[in-house]
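Asker: Sharing a model prediction with you, sequence too.
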Amino acid sequence: MKIVYSHSNIEGNVRDLYHKLEIREPHQIDRFEISRKLNIDLQCSDKGSLAFRLDGLEFVILNRNLTEQQLHAEFFHELAHIRTHTGSQHRLPKFMKDYQEWRAELFMLHCLAPTDMLIRDNLPGTEKEALYLMCERYNICEEHARKRYRMFFR
């Protein structure tokens, strides 16, 4: 049976980004290569993760104390801020900051396991089997796999 699917704005943005970067398979979802192709200075620090622009340059700084899967996810969360937000969150009302964080979380989940790739994967019938496959194939933690799985089948 062929799945007919209508992409959300975020799914379309991720699809277009990955198409531009020639990312077609899960093993190509690599923060180092993506930051290089997008000309983003990727650094690590002992402090919290953040993203910012300075004099036309873009920076993502990740907390080096995170696990590999957390770093992977955190990169895409911060990438969402660079690609979709301008200015500083510090001056925003709380509801706007919360909205930006919610959108960054959605963007991150879609970057970790893009809809088009999940469709091609033809996920197994049970949630447990699908989560195992997603964790292994996309290098994501079970929590993110579960969230993405439930979004996908909603």
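Answerer: Nice, I can see it.
Asker: going forward, measure contacts and count neighbours with C-alpha atoms only.
Answerer: Will do.
Asker: Contacts for stretch 84-95 next, please.
Answerer: Around stretch 84-95, the neighbours that count as contacts under CA atoms under 8 Å, 6 or more residues apart in numbering are 97, 100.
Asker: before we move on, what about stretch 30-42?
Answerer: Looking at what lies outside stretch 30-42 - CA under 8 Å, 6+ apart - the contacts are 21, 57-62, 72, 75-76.
Asker: Break down this structure into its strands, ranges please.
Answerer: Counting by DSSP state E, residue ranges of the strands within the chain are 40-45, 50-54, 57-63.
Asker: Okay, one more to line up with it:
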Amino acid sequence: MKIGVSRPAELDIELIAARMGIIVDYIPGPSKGVEVGSHSIIMLNNSLSPALQWQEFAHELAHILRHSGNQYILPHDFRMLQEWQASHFALYFCIPGSMLQDIDLPNSKQEAILKVMDTFHVTPTFASARIDQWFNHIFF
């Protein structure tokens, strides 16, 4: 909301990166987020599908926004916690609750997954995880 993104059509890597002052580059290797001086850079694997690039963008953005330092020198359990946090953040970032609540989801989970995939340009597994999370939040 703070960067003027309020509709699923505005959930776009380049648009969000520009509004947040983040540099995005596409590389032939694993995706990663780094900070160099005062610059934040997210490097995305150029061989991934657009849906996977979007999901990895959100994951790496979480590291930039919430974590600092070199993750690889951290104890294993703390690094796993940061990975879980980034994955959890990505679900909310790629499929914001404020946008999800405005969608009329079908009663069938499979149909709901397809609708979320189509609307938010994510993978089936990712859509399913977010739908489960959404319903757990609503009903529990």
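Answerer: That came through, no problem. Just so you know, these numbers come straight off a predicted model, no measurement behind them.
Asker: any idea how far residue 88 of the second structure is from the residue of the second structure most remote from its centre?
Answerer: The C-alpha centroid of the second structure is most remote from residue 107, which lies 25.1 Å away (CA atoms, centre = their mean). Distance of residue 107 of the second structure to residue 88 of the second structure, given as CA to CA, to the nearest Å: 24 Å.
Asker: counterpart of the top helix by length along the first structure in the second structure, which residues?
Answerer: Counting residues, the longest helix found in the first structure (DSSP state H) is helix 94-112. Aligned by TM-score structural alignment, helix 94-112 of the first structure corresponds to residues 76-94 of the second structure.
Asker: picking up where we left off before, counterpart of the residue farthest from the centre of the second structure over in the first structure?
Answerer: Superposed on the first structure with TM-score structural alignment, residue 107 of the second structure falls opposite residue 125.
Asker: Residue 22 of the second structure too?
Answerer: Checking TM-score structural alignment: residue 22 of the second structure goes with residue 40.
Asker: what's the closest non-adjacent residue to residue 148 of the first structure?
Answerer: residue 109 (6.1 Å; CA to CA, 6 or more residues apart in numbering).
Asker: right, and that neighbour touches residue 146 too?
Answerer: No. Proximity of residue 109 of the first structure to residue 146 does not meet the contact threshold set by CA atoms under 8 Å, at 10.1 Å.
Asker: Neighbour count: these two, which is higher?
Answerer: More crowded of residue 109 of the first structure and residue 146, by other CA atoms under 10 Å: residue 109, with 23 against 19.
Asker: and the more buried one, what does it touch?
Answerer: Counted by CA under 8 Å, 6+ apart, residue 109 of the first structure has contacts 73, 144, 147-148.
Asker: Closest to the geometric centre of the first structure, which residue is that? Let me know.
Answerer: Centroid-nearest residue in the first structure: residue 108, 2.4 Å away (criterion: CA atoms, centre = their mean).
Asker: if we can go back for a sec, dump the contacts of stretch 30-42 of the first structure to TSV, plus distance to residue 90 of the first structure.
Answerer: Below are those laid out as TSV (distance: CA to CA, whole Å):
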residue	distance to residue 90 of the first structure
21	31
57	20
58	18
59	18
60	17
61	17
62	19
72	25
75	20
76	20
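Asker: ok, and the most crowded of the residues you listed?
Answerer: Neighbour-wise, the contacts of stretch 30-42 of the first structure (other CA under 10 Å) top out at residue 75, 26 neighbours.
Asker: Spit out the contact partners of it.
Answerer: Applying CA under 8 Å, 6+ apart, we find residue 75 of the first structure in contact with 31, 60, 62.
Asker: so how far is residue 118 of the second structure from the counterpart of the first one in the second structure?
Answerer: This points to residue 31 of the first structure. Under the alignment (TM-score structural alignment), residue 31 of the first structure pairs with residue 13 in the second structure. The gap separating residue 13 of the second structure from residue 118 of the second structure is 16 Å, by CA to CA.
Asker: okay, those two: which has more neighbours?
Answerer: Each of residue 13 of the second structure and residue 118 has its neighbours counted (other CA under 10 Å); residue 13 has more, 16 against 13.
Asker: re earlier: the match of helix 94-112 of the first structure vs the first structure - mean distance after superposition?
Answerer: Averaged over the aligned pairs, stretch 76-94 of the second structure sits 0.5 Å from the first structure after superposition, using mean CA distance after the TM-score superposition for the first structure.
Asker: That'll do, ta.
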